[in-house]
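Asker: build me a structure from this.
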Amino acid sequence: MLRIIRWAWVITLLASVALAQQADAKKTAKDSPERRPAEAKVQTIKPAHGDVIRNFFVTGELRAERAVQVSVPSIRSSFASMVSFLAPEGSPIKPGERLVEFDASALTSQKSEAERRLDEAKLKIKKTKADLDAQETDFLNGVAQAEANLKVAQLYAKTPPELLAANTYQKYQLDLERAQLSLQKAKEQLDNFQKSRPTQMALVEIDEAQAEIDLKKIDGDLGLLTIAAPQEGIVIYGDNWANNRKIQVGDNLFPGMPVVELPDLSSMQVVGFVYDTELSFFSKGMRCSFSLDAVPGSQYGGAIVSLTSVASRKGFASQHKVFRAVIQPDKVDTVLMKPGMTVRVAVGMKLASGTTTIPREFLGVDAQGRYYVLKKTEKTEPAKQTVEVGALGDSLVEVRAGVSSSDSLLPVQRVWED
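Answerer: Predicted structure coming up:
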């Protein structure tokens, strides 16, 4: 029993020693230089003269300055045209390739009807010519018969009067006059017929000419229904205003509506949408930068080349009216830049020039809405100084009163380094 008590006492002693060593190790590690909090490193600055710049951001999209627009043809025999084929949107196309086609079923039936009318007109001309030839033959026969009757009457009229009874002689003389009048009348009828024959032929030929004109119009309209690409480019569909979407196969479109656009990719520009509250900050010739939403990290420079003075609808389906700022890129990337891409445009505005400025993180606002700075002093706590602020830029702030160039300022939000 005594032996067991002795071993228990030894174990307790060893455990106490181990706990004491562990406590000393923790204290040593806690007090080591590596574990002490780093001194707060506070950055100070002095007010300096500089420019206060603020970036204004607007959205926009890429568009081609030069583009060929293909519109719905004006079909004389039809008011609306239905799209039956469209080249795939976004696909490259070469000159002469099939671009757009419209339904030709209505014109095909009209062409068949016009051809039937033309055939009927030609048959009518042939029939009229045959009828006129027959009438002319009748008139010629009438003249020949009148001439023969005149010759017979002349023979009887030459008989001496002493050989005939008085009344018989008078009868032969009257027959001669009657034969002469009959011949004259027959010749007049023939002459009138020959003069009127071209007119009668022209009347029936008008129907043929009109049928030919109608057929040529239909053939011309059929040729307009198939449109080949006039130049190389990328296919961009037009907007269907009635259905509030892009044009697609099966749409009935009216003459003059844009169907497809083939942009010249080397003439890409940015069209920025500027609202009236921001218009005063923009002007022609201003430098700007823009990035493509579809290409993260992209950054391009450019300049505003034009700015509309009248607001218009942002899009055919939008009720918002905006001004349009056209920006010419310094360099056009034909590989990445495609029509319709959304763009974010940044325009740097110089709000103040050559004025006293401080970084924005060195400016604070108290509960009363007053601006202040923290001046470094010999004391531990900095001095809080109310200041008069002018223009507020993205990184710098104009300070009109309350600081001098010799002041050392502390950031309002101190940064502690671990």
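Asker: please make it C-alpha for all contacts and neighbour counts, starting now.
Answerer: Fine.
Asker: so residue 323 makes contact with residue 271?
Answerer: No: counting by CA atoms under 8 Å, residue 323 does not reach residue 271; the two are 9.7 Å apart.
Asker: okay, those two: which has more neighbours?
Answerer: Comparing residue 323 with residue 271 by other CA atoms under 10 Å, the one with more neighbours is residue 271, at 26 against 21.
Asker: what kind of secondary structure is residue 55 in?
Answerer: Look at residue 55: counting by DSSP: H, G, I helix; E, B strand; the rest coil, its state is strand.
Asker: the structure of the following sequence is requested for comparison with the preceding one:
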Amino acid sequence: MKLTRPLLILLAIVVLAGGYFYFADSSDDSGQSNLLVSVKEGPLLVTIHASGELQAKRSEKIKGPDGLRSVGLYRVTIEDLIPEGTVVKEGDYVASLDKTELDEKIKESQTEIDKIETQLDQIRIDTAIEMRGLRDQLINLKFSLEDKKLSMELSKYEPQAIQKQAQLDMEKSEREYAQLENKLILTREKSIAKVGEIDASYRQQEHKLNRLLGFQKKMTIMAPKDGMVIYIRNWNGKRGPGSQISGWDATVAELPDLSEMMTMAYINEVDISKVMPGQNARITVDAFPGKEFQGLVVTKANIGEQIRNYDTKVFEVIVILQEQDSLLRPAMTTGISITVDSIGTCLQIPLEAIQSDSLSFVFKKTRTGFIKQEVVTGPSTDIDISIALGLSKNDMVSLNAPSHADDLEFVYLDQDEKRQMIQELENALTRRIKAQQVIARSVKQENLQSKDTGGSTFIIF
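Answerer: Below you'll find the model as predicted:
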């Protein structure tokens, strides 16, 4: 035992000294320091990063009155809206809409009704006067006709010419009487038709007024069910007090279902081809540093769009959270890492260690200095890159170019081994892509409510 301890101490000193001369002396002959790293072995996860915003998978829309366009209201201002995040019960007050334009239309409709009532009274008075005049004329003609009949009776003792004249006078009076009777009937029918036309306009305006008065009550918005009020968000920002709703989209706010959450992100057109439904994702929430949630890519847009604050076209991607937390709320900012490729185990080095000059190589440290070692690379992350051929585990490579780098020996790979390895990498990538495509095809689609438009959109989950 007494001899063992000194031997162990001596062995440790030898190892430390060897390690110092092999690893610690990272300076070359010119005195330049080189940043050395060791080739490590382990799993490699290729991820795409994006920021997003939490949303409820489903939500109940809190809408303004239906049929705004039918009463001539195309845009209505939200006059008041309770603070976002307020928990309400069914029937509680949520918002009120500006009634200024509606009140003006009510006044206009009432004025029109008053005008029609005046016209109706006027036509009734005019008709009554005209009908009375015709009746008086009819009475007078009746007396005249009786007088003509009497004259004809008295003329039978007169000469033939006088009798003929008396008969003609009587026939003329009868004709005038019949004509006046017919005129009275036509005048009555005409007045009835005119009154009916005005009365129809009156009923139409009265119906419009009743609809407008009904809308007055609907301009105060109540909660359709229990929940937490969340403001609507669209390309123009939040829809809060002072914003407007339209006759096409009368949504004032929404009551999200907090039991199922999702996050939406925008992926640039360079990376979108790597994203597929069914891929796993890690989600962080800015409000809760250190907490991480598992997610699943459920859909990606087929067409890119130009979004504010993005330099290039981006594609919408939706990720469903596979675990829930009572602290999560809509509109919270999220960080999303989508795993687009994974390798169980491989050799890895930092990405900046790779040098390119028609061939990929690294500055590999040897016992006598550095060499340029050709390598075959595989998938990479933002930090590391996999090495398929050219290095071994625990080899040391330099992150920066040593002095006199141009004079260093270049060690080439065996061309047959290189071609074979490149083919194996391509085959492995094809297998992984096919496996992801199978997963993507296995998911089903469900018709879910769209957040922005109030309509429907298909998303996969």
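Asker: name the residues contacting each of residue 323 and residue 271 of the first structure.
Answerer: When CA atoms under 8 Å, 6 or more residues apart in numbering defines a contact, no residue borders residue 323 of the first structure and residue 271 alike.
Asker: quick one, helices of the stretch 351-461 of the second structure?
Answerer: Taking DSSP state H, counting those that start in this stretch as the criterion, the stretch 351-461 of the second structure contains helices spanning 415-442.
Asker: mind listing the strands for it?
Answerer: 355-356, 360-366, 369-374, 376-380, 384-389, 396-398, 410-411, 445-449, 456-460 (DSSP state E, counting those that start in this stretch).
Asker: can you list these in a markdown table and add distance to residue 190 of the second structure and mean neighbour count?
Answerer: Putting those into a markdown table (distance: least, CA to CA, whole Å; neighbours: other CA atoms under 10 Å) gives the following:
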| stretch | distance to residue 190 of the second structure | mean neighbour count |
| --- | --- | --- |
| strand 355-356 | 99 | 14 |
| strand 360-366 | 100 | 21 |
| strand 369-374 | 105 | 21 |
| strand 376-380 | 91 | 19 |
| strand 384-389 | 94 | 21 |
| strand 396-398 | 106 | 24 |
| strand 410-411 | 111 | 14 |
| strand 445-449 | 57 | 13 |
| strand 456-460 | 55 | 15 |
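Asker: out of those, nearest to residue 91 of the second structure?
Answerer: In this view, these are compared for proximity to residue 91 of the second structure by CA to CA, and strand 445-449 is the closest at 22.7 Å.
Asker: which bit of the first structure covers the closest one?
Answerer: Against the first structure, there is no aligned range for strand 445-449 of the second structure (TM-score structural alignment).
Asker: who are the packing partners of that strand?
Answerer: Packing partners of strand 445-449 of the second structure (3 or more CA pairs under 8 Å, 6 or more residues apart in numbering; DSSP states H and E): strand 456-460.
Asker: and the residue mapped onto residue 141 of the first structure from the second structure, how many residues sit next to it?
Answerer: Taking TM-score structural alignment, the alignment pairs residue 141 of the first structure with residue 136 from the second structure. Counted with other CA under 10 Å, the neighbours of residue 136 of the second structure add up to 12.
Asker: which positions in stretch 135-146 of the second structure come out as buried?
Answerer: Neighbour-count burial for stretch 135-146 of the second structure flags 138, 141, 142, 144, 145 (criterion: 16 or more other CA atoms under 10 Å).
Asker: okay if I get those as CSV plus secondary structure?
Answerer: Listed next are these as CSV, based on three-state DSSP:
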residue, secondary structure
138, helix
141, helix
142, helix
144, helix
145, helix
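Asker: the host helix or strand of residue 9 of the first structure: which residues count as buried?
Answerer: Per DSSP states H and E, residue 9 of the first structure falls inside helix 2-31. Within helix 2-31 of the first structure, no residue qualifies as buried by neighbour count (16+ other CA under 10 Å).
Asker: for residue 385 of the first structure, see how far away the residue lying farthest from the centre of the first structure is.
Answerer: Each residue of the first structure has a distance to the centre, and by CA atoms, centre = their mean the biggest one is for residue 162: 108.8 Å. Counting by CA to CA, to the nearest Å, the separation of residue 162 of the first structure from residue 385 of the first structure is 162 Å.
Asker: for residue 174 of the first structure, same thing?
Answerer: Per CA to CA, residue 174 of the first structure is found 146 Å from residue 385 of the first structure.
Asker: quick one: the helix or strand harbouring residue 129 of the second structure to the first structure mean distance?
Answerer: Per DSSP H and E, residue 129 of the second structure falls inside helix 100-154. Compared with the first structure after the fit, helix 100-154 of the second structure shows a mean deviation of 2.8 Å (mean CA distance after the TM-score superposition for the first structure).
Asker: what angle do helix 100-154 and the following helix or strand past that helix make with each other?
Answerer: Counting by DSSP H and E, the next helix or strand C-terminal to helix 100-154 of the second structure is helix 160-218. Put simply, helix 160-218 of the second structure runs at 170 degrees to helix 100-154, going by axes from the mean of the first three to the mean of the last three CA atoms, to 10 degrees.
Asker: packing partners for helix 160-218 of the second structure?
Answerer: Applying 3+ CA pairs under 8 Å, 6+ apart, one finds that helix 160-218 of the second structure contacts helix 100-154.
Asker: how far does the helix it packs on sit from the chain's center?
Answerer: Offset of helix 100-154 of the second structure from its chain centre (CA atoms, centre = their mean, to the nearest Å): 62 Å.
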